[in-house]
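Asker: Build me a structure from this.
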Amino acid sequence: MSRIKRAVLAVLLMFMIVGVAGCNADYNQLLQKTKIPEEPLIRVQIQFTDQKQTICYVKSLGLEEKGQIYTGGASLNYMYDREGKIIGSFNYQRVVYMKILTDEESTD
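Answerer: A predicted model of the protein is given here:
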């Protein structure tokens, strides 16, 4: 390469380095996969048809996106703990009602 081309490339490289270093952009974000925001968890008390009840978190009060419906009307929906980990599942066919609770509210 000629000296002029090397000088021009060196100047362009310096401008790029200064430009990238000078702005506060998060370049790691460009390399990560796009994250879909998680749905907020809803704290509920579920009353079942056998008179039993449980307090847990659900992602929705209807059939959730990851829930499944089987032939004959049975469904599979997940119960979560406070951190969003699956702790169990339930069938809407066996649910009498779901009462929305606040985090501070406790039931006997």
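
Asker: C-alpha only now, for contacts and for neighbours.
Answerer: Noted.

Asker: what about stretch 86-100, how long is it end to end?
Answerer: 19 Å (C-alpha to C-alpha, to the nearest Å).

Asker: and for comparison, fold this next one:
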Amino acid sequence: MVAENTFRPPWFHRNLMNEFMGLIDGAYDAKAEGFMPGGSSLHNCMSAHGPDNITAEKAIAADLKPHKIENTMAFMFETGKVLRPSLHALACPQLQADYDACWNGMARTFNKESS
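Answerer: The predicted model follows:
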């Protein structure tokens, strides 16, 4: 991705939207612990989402300069409407049951006293 004069990569956020994203080809830069082509994720509002621990730590420590990502294609759409997976999707053997494990042990970096 290439961006200038920004604080962090665009996925470095929290919001109140419902997000569905998928990876068509290549690697997804916000999930260093793995997100395979053909995979998708759904984060409805008020649910935890964002980069995994490894990616977050690298982004916090990174020099804030433009960085070009090549040979990958991902998509995302956001809506104010709640998205509900089908029973077929919930029963899929490829469902990642421990999806939230990538945030285990994530350090707290927000300090309300200094904000």
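
Asker: Tell me how they score on TM after superposing.
Answerer: TM-score for the superposed chains, counting by TM-score structural alignment, normalised by the length of the first structure: 0.22, backed by 41 aligned residues with a C-alpha RMSD of 4.4 Å.

Asker: how much space is there between Phe20 of the second structure and Thr79 of the second structure?
Answerer: Counting by C-alpha to C-alpha, the gap from Phe20 of the second structure to Thr79 of the second structure is 9 Å.

Asker: who has more neighbours, these two?
Answerer: Phe20 (16 against 13; other C-alpha atoms under 10 Å).

Asker: Would you agree the more buried one is in contact with Ser40?
Answerer: Yes: shown here, Phe20 of the second structure and Ser40 form a contact pair, counting by C-alpha atoms under 8 Å, at 7.2 Å.

Asker: where do the helices sit along the first structure?
Answerer: 3-22, 28-31 (DSSP state H).

Asker: Highest mean neighbour count out of the ones you listed?
Answerer: helix 3-22 (a mean of 11; mean count of other C-alpha atoms under 10 Å).

Asker: Now do the helix or strand where Ser41 of the second structure lies: which elements does it pack against?
Answerer: Assessed by DSSP states H and E, Ser41 of the second structure sits inside strand 40-43. If you count contacts as 3 or more C-alpha pairs under 8 Å, 6 or more residues apart in numbering; DSSP states H and E, strand 40-43 of the second structure packs onto strand 18-25.

Asker: quick one: buried residues of the following helix or strand past the strand holding Ser41 of the second structure?
Answerer: Remark: after strand 40-43 of the second structure, the chain's next helix or strand is helix 53-61, criterion DSSP H and E. By 16 or more other C-alpha atoms under 10 Å, the buried positions in helix 53-61 of the second structure come out as 53, 55-56, 59.

Asker: just these now: which is nearest His88 of the second structure?
Answerer: Asn53 (30.1 Å; C-alpha to C-alpha).

Asker: For that closest one, give its distance to Asn18 of the second structure.
Answerer: Between Asn53 of the second structure and Asn18 of the second structure the distance is 22 Å, computed by C-alpha to C-alpha.

Asker: if I read this right, Val96 of the first structure contacts Gln53, doesn't it?
Answerer: No: Val96 of the first structure lies out of contact with Gln53 (C-alpha under 8 Å); the separation is 9.8 Å.

Asker: Many thanks, I have nothing further to ask.
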